[in-house]
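Enquirer: based on what follows, work out the 3D shape:
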Amino acid sequence: MQGNLLLAVTVLCIARLCPSVVCGVDPVTCILQGDPQPPTLFKDGDFVIGGVFSIHYYLRTEKNTYIRRPQPLQCGGSMDFRELRFARALEFAIQEINNSSDLLPGITLGYSIYDSCASVPMAIKVAFQLVNGLDLIFNETGSCANSTAVTAVVAESGSTPSISISRLLSPFGIPQVSHYATCACLSDKRQYPTFFRTIPSDHHQAAALARLVKYFGWTWIGAVRSDSDYGNNGMASFLKAAEEEGICVEYSEAYYRTQPHSKLKRVSDVIRRSTARVVVAFLAPGDMRLLLEELSQQPPPPLQWIGSEAWVTDSELLRFNMCIGAVGFAVQRSVIPGLRNFLLDISPEQVLKSSLLTEFWESAFSCSFKRLAGSPSGLPACNGTENLRALQNPYTDTSQLRITNMVYKATYAIAHAIHGTLCTDKHCNKNIPIEPRQVFHQLKRVNFTRNNYSVSFDANGDPVATYELVNWQPQKGGSIHFVTVGHYDASQPKGQEFSLSRSVIWNDGSEKVPASVCSVSCDPGTRKAVQKGKPVCCFDCINCAEGEISNETDSLDCHRCPSEYWPNKDNDKCLPKPVEFLSWDEILGIILAAFSIAGSLVALSMALLFYKNRTSPIVRANNSELSFLLLFSLTLCFLCSLTFIGRPTEWSCMLRHTAFGITFVLCISCILGKTFVVLMAFRATLPGSNVMKWFGPPQQRLSVLGFTLVQVLICVLWLTISPPFPYNNIKHYKEKIILECSLGSAVGFWSVLGYIGLLAFLCFVLAFLARKLPDNFNEAKFITFSMIIFCAVWITFVPAYVSSPGKFTVAVEIFAILASSFGLIFCIFAPKCFIIIFRPDQNTKKHLMGKVPSKAL
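Expert: Sure thing, here's the model as predicted:
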């Protein structure tokens, strides 16, 4: 702070001639160097409020030769009628205050209003004059800090000039209240301690603009800004907020009106060539006007303009039809009673007394008060009868009092601060000397309401951020009006700050939101893949991989479905996988069940036939007891295949494998017993052999029981240690679930099969040995053939079982059971049934003993 004060004191002393002494140390006589810049509007008072406005667009420049004194700075170019209205609003506010009996009673406020031409050099010059006053020679009896000519300053319309003014005023404690400087940098109280403003900071506006762009679904935009503190800082805040919202910027260009025209042309060409159809413009009104004029010479494709508050309510820009549908945030529209009459109540005498009002009058009515003969302009003479009320321009337009109200509130804020310094209750003492720093401290505590609009400042000197969303809507007759379509209130909870109250009209005159994206959104079922070397908003849509889905638009990743789910055909939803098993109602299950039942009926029919012919020689000769037991076991073999059909359950899984194993062992045990009987029977016919007494019916029953009990023991151990159980197989097929019976213990399953195979092999060997024994009906031949079929079926079963997918694994197992069962029943019992039914002449003891020549079957 001390460093800033010394810098300001040094600059002040340079501005004045302080011969051989340091200004502010001893009483000296100081002479103001150069010609003073007279204020454009002035009124004396007990306390003077300064005002700085950008009433003209340009600063006249000259080339210095350094051989003569430089000419004073002068404003040039056309007049900004809107800024003139701002300046006169300060006049009006002070007139109201002076006529008020409640605010500063008995005290008169004056004003000293300057034109900065929106330039930093002129802003610095007028800031010096606001501090020093206009006296050419004066005595200095104290420090330079005591020489201020104004109590406070309402300044400035631009952020960059405001920064320059604040740096000069802050060391002297002079408060500055800006009506239009929105740069977020001015909230830094370390650099700009005495700066206040009645307009919200661009920090809030940048966030609001980013949310506005996101709200309408634009992710691919262009950005253009003023190459100034206002534009650069505002755009930096916007770009940061836009990045957080996932918005990509195709280009970000800067331009300032004093830069070469080639720079403006380059910026215009960038806008014309771009693919972004939405342009966010953080521009001062003068810069925006020049840009639109340049674009009008070669209009680009239809663009949707998103504007900052600086230009989006500037009525002078309404003549550019390319901005139809423009949307932007503006300060709230207000009503100031009496202001319109004040602005229009200008007499010719008042006009002639003020060079500023004279210029306004001549420019507004295209006439001249001092018409010279032969003037190239050829303007008619002004006679003072021109009707100002019939004039339509930004000066007379009071339908959109937005920034004007900011000036009005700034003036009243300073008046309230002075009131708080000088007055107690309703008594004010104007003789009390006050310092600007006292007014500065009172401004921090200001809190009042005027015309239903509250005025207060936070710790950063900023007001509460509230905006109206303004839309440039075409009207009947071709005119364009500013229409409020929404609001933004930064004091609301996050996510509730922005709201729309009516439809927006876009650049094509419709209510359909225009599109501005680098890449079309990816539908559910796809994911975004960023294009190499391009922003994240430029992407390709890639279909989700097998087994993955995305159920959101513009999904970054696809997600794998849970193990028991599979994507639908659009890959946007996980559906339960279909469960597959060999069911009763499908064709394969019906066919296998039919064969199973048919096989059991055949076995029962043969058993019935044998029972009816149980006394016949062929039945008695082939061990009728084992034959009946074999037919019973074959019936069970056929029926056990039914347990493999249907939804697997815990009990069905245990039953199907154990029933299969036990019934087949029972079957093979009976065949093995019959084979032993054949072998022993022929050995018993040898002289001196009594082997049949060791293998009579009791021994046959015990052998069958013993062989079967071994299998029962294996099954009991299997079921006890690790039984089969229903299992959802999700590995074999990705898109469906195979409901099958897990073996539990593979050792148990293969032990069951191995034991059956061992008995079958033993039976085959014994039958093979007995195949050539002398007999017209040697059963060993048929047993041998049946065992060949049985072993062939189960040998081929193993690779088929392992390689068959899904429900076909069960079908292969059922087929093996049925094939081997049919092989046994037809090989062993079909020939006997054939003889019983069709060859009863062979069903005799003589024929079986070989005493009758056999006939071919």
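Enquirer: from here on, contacts and neighbour counts on C-alpha atoms
Expert: Noted.
Enquirer: how far does stretch 543-555 sit from the chain's center?
Expert: 15 Å (Cα atoms, centre = their mean, to the nearest Å).
Enquirer: and the contacts of it?
Expert: 521-528, 557-561, 566-567, 571-574, 734-735 (Cα atoms under 8 Å, 6 or more residues apart in numbering).
Enquirer: now Tyr111: how far from Asp540?
Expert: 63 Å (Cα to Cα, to the nearest Å).
Enquirer: and what of Ile336?
Expert: 55 Å.
Enquirer: let's see this one next to it:
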Amino acid sequence: MRVQKRISRVFPKFYQHALALVFAVNEINEDPKILPNVTLGFHIYDNFFDAMMTYRTTLDVFCKSHSFSPNYKCDAHKNPIVAIGGLGSDTTFRMDNILSLYKIPQFMYGTYYPEESNPGRVPSFYRMVPTEAPQYMGIVWLLQHFGWTWVGLFVVDGAMGEDFLQTLEYYFSHNEICSAFTQRIPEGANLKFSNEFYKIASEIYSRFMKDIANVFILYGENLTFTWLMTVFYFLGDPHKGTTTLLGKVWIMTTQVDFMLSGLQRHMDLQQFDGAISFTIHSKDPPGFIEFLQNIQPYKNKADGFLKDFWEQAFDCSFPNPGIPTENSCMEEESLESLPDALFEMHMTCHGYSIYNAVYSVAHALHVIDTSRSSHKAILPSKRFELQHLKPWQLYPFLQGISFNNSVGEAVFFNDEREVEGGFDIVNMVTTSNRTFQRVKAGSVHPKDLGGKEFIINEDIIMWHRTFKQMLPVSVCNNYCPPGYQKKKKEGYKFCCYDCEPCPDGKISNKIDMSSCFSCPEDQYSNMKRDGCIPKIKSYLSYEEPLGISLASLAISLSLIKLWVLGIFLKYRDTPIVKANNRALTYTLLVSLMLCFLSSLLFLGKPGKVTCLLRQPSFGIVFSVAVSCLLAKTTIVSLAFMATKPGSRMKKWVGKNVSNSIVLSCSLIQASICTMWLATSPPFPDLDTFSVTEEIILQCNEGSTAMFYCVLGYMGLLAIASFVVAFLARKLPDSFNEAKFITFSMLAFCSVWVSFLPTYLSTRGKYMVAVEIFSILASSAGLLGCIFSPKCYIILFRPELNSKEQIRKR
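Expert: This is a model prediction of the structure:
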């Protein structure tokens, strides 16, 4: 087994790809369970990172000569049955141009361009890497998890970069994420220092230094990181040979690897400290690290790559006869001493893909070797040997292959001839000695695994040291604090916005909320509009000062009214009491006392009974009182009309008329109240809207129309009483009450006319207080205007309370 030497310069990290192939082949050849008595061989070729050399080296696989003829078989040369490669999509498809002519299966272990790798167009492809779709969603989920909405994009120029941008921008627009800028990196970036290099490098470095974004996504090829490191190295601080430390978070896709060339061994990786890398899931096969530890140029002399790798990796030279050497390679060097950016002792994702590709071929050959009799259509010869297998005969066996590799993970191809698998989310922690450590911080799975498509453990992530382990923030503007909502900023992307305070009655209790929301009905927003406060239940109670005052006033006026009634009962036989119908006077006094007491129904917590009795009792007793006044003035007017000679009004003067007026007027009001209670009675209710900070416990009137009918009828009686009293105010009589009733009704009407606008403009317990005050004021007006003059005569001027005074008038 010998490896062909085809290169003069090696990127040290790529050498592990060849070693992964060698390790897998050695394992298979030493395993008696797989392909016993069969030895696998291989050839390794390099394309110098050049398109034309890809064709050259691919043709060299089939025919060793100075001239090449595609699709021509050289009899002296044994063709391979499979090919593994290449690392980049451009290399892969250029290889396919030649390999497809010979129908040789091709295992691709690096990046690929989805449109070009359509299985219908390229039937020879077997992809050892999963599709990129989960990676796109993984990037979006990662940004959403940390709240990063303003992200810079560094993308390799070309078809792959454009496809990445189109796909990612689609996901961004549907998940409220914006790209701060898009900076393209030259495709196939090399390290030639030219004017074009400095122009592009300066533009990239300017983006990096000046943009407010703290998160950058890097999508490129395998050498993109190497090229970007050169940009930061020379434009950061070329005199000191270090980059300017600036806290940023780099998110790198699977195609990008932490990798330096031998010439870059002294460059500092700390600018990329804390980077998040999406990598194809991989593990270390047992024995692989020990295999690498035994790699030495003096032990592996058949390896034509090893000396070139060793010289570049360790910056030394192997002695040539007759040529003096300043820095000779010694036997003490080991791969373990190399920085990770030059060479990793753990198997990389590309090495793991190559390892699985070799085992896929071996298992397919093993199936062929152990089941030839069941596949006569494909393998017709009875004396068939694996050495005579044609490449195209391997296809059906590869498609159905399924096995567990040495680390216990299943390997199989889906219908699109790609290996099923997910992506690891790796935190890259750099150190001062130009090495780094990969820390697995999460994963992305292509299928639903019980709601665990995306897993991230942010507690173990080490961010760039300038963040001091605080969560980095990458937004277009500062977050809107609680109490504010986002407002679109004209002329900017939707991720850029202004913050405006929440309107009255609404809150936002989290940062960066799109809109404020209303508090529950039993709560209201605080002054900062960032929380809700429970509303206080409010009603006019007996315990508060206003309730105590109104209750005391009502009871006091009732006692005064009771005292007046006592005076009138004591002096019931005096002329002033007998005048104008003594029974009506007693009825009026009792009804007014009930008016004062009815106001107490409006105090306290509303209940079913109190709500039913409040308005009807108030309306009925007031109607009785006003009806008594109407009867009094009517009787006075009729009495004087009956004194005229030949008048027919004498028959209308008497108690029956007055009683009829009181009863009929009161019954009408009672009928209205009965209809109200029967159709839509009042009931206890909660008012959560009228007063911001309170829940008002109130009596819902049920039917507002019936409520105003009660008030309207009472007003109609009051106006009628006022008109009749006004017309009778000048009739001669010693104890004519018409004047007093006129003033009392004027006061009564004034109170209730002013009551309506005041009642409608207030809310809560103050609305109830207005109604109580109106009841007490109007009742007190009737009491004062009508009975205070009579009480004054009875108590202080008894000489006027006599028949002689009546005769004089």
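Enquirer: circling back to that earlier point, mark which of the contacts of stretch 543-555 of the first structure are part of strands, please.
Expert: Secondary structure from DSSP state E places Thr526, Arg527, Lys528, His559, Arg560, Trp566, Pro567, Cys574 of these in strands.
Enquirer: and of the residues you listed, the nearest to Phe822 of the first structure?
Expert: The closest of those to Phe822 of the first structure turns out to be Trp566 (Cα to Cα; 41.7 Å).
Enquirer: got a list of what Ala760 of the first structure touches?
Expert: Neighbouring residues of Ala760 of the first structure by Cα under 8 Å, 6+ apart: Ile668, Met787, Phe790, Cys791.
Enquirer: host element of it?
Expert: Assigned by DSSP states H and E, Ala760 of the first structure falls within helix 746-769.
Enquirer: now that helix: buried residues?
Expert: Of the residues in helix 746-769 of the first structure, 748-749, 751-753, 755-757, 759-764, 766-768 count as buried by neighbour count, 16 or more other Cα atoms under 10 Å.
Enquirer: by how much does that helix deviate from the second structure on average?
Expert: With the two structures superposed, helix 746-769 of the first structure lies on average 4.2 Å from its match in the second structure, counting by mean Cα distance after the TM-score superposition for the first structure.
Enquirer: quick one, what contacts the nearest residue to Ile576 of the second structure once chain neighbours are set aside?
Expert: Closest residue in space to Ile576 of the second structure, ignoring its immediate chain neighbours: Asn801 at 5.9 Å, by Cα to Cα, 6 or more residues apart in numbering. Going by Cα under 8 Å, 6+ apart, Asn801 of the second structure touches Thr574, Pro575, Ile576, Ile793, Ile794.
Enquirer: please say which position in the first structure Asn801 of the second structure maps to.
Expert: Under the alignment by TM-score structural alignment, Asn801 of the second structure pairs with Asn843 in the first structure.
Enquirer: again with Tyr359 of the second structure
Expert: Matched by TM-score structural alignment, Tyr359 of the second structure corresponds to Tyr412 in the first structure.
Enquirer: who are the contact partners of that match?
Expert: Tyr412 of the first structure makes contacts with Ala93, Ile97, as judged by Cα under 8 Å, 6+ apart.
Enquirer: superposed on the second structure, where does the helix or strand harbouring it end up, distance-wise?
Expert: Per DSSP H and E, Tyr412 of the first structure falls inside helix 403-422. Taking mean Cα distance after the TM-score superposition for the first structure, the mean distance separating helix 403-422 of the first structure from the aligned residues in the second structure is 2.8 Å.
Enquirer: Three-state assignment for the residue nearest the centre of the second structure, please.
Expert: In the second structure, the residue lying closest to the centroid (Cα atoms, centre = their mean) is Met513, at 7.4 Å. Put simply, Met513 of the second structure is coil when judged by DSSP: H, G, I helix; E, B strand; the rest coil.
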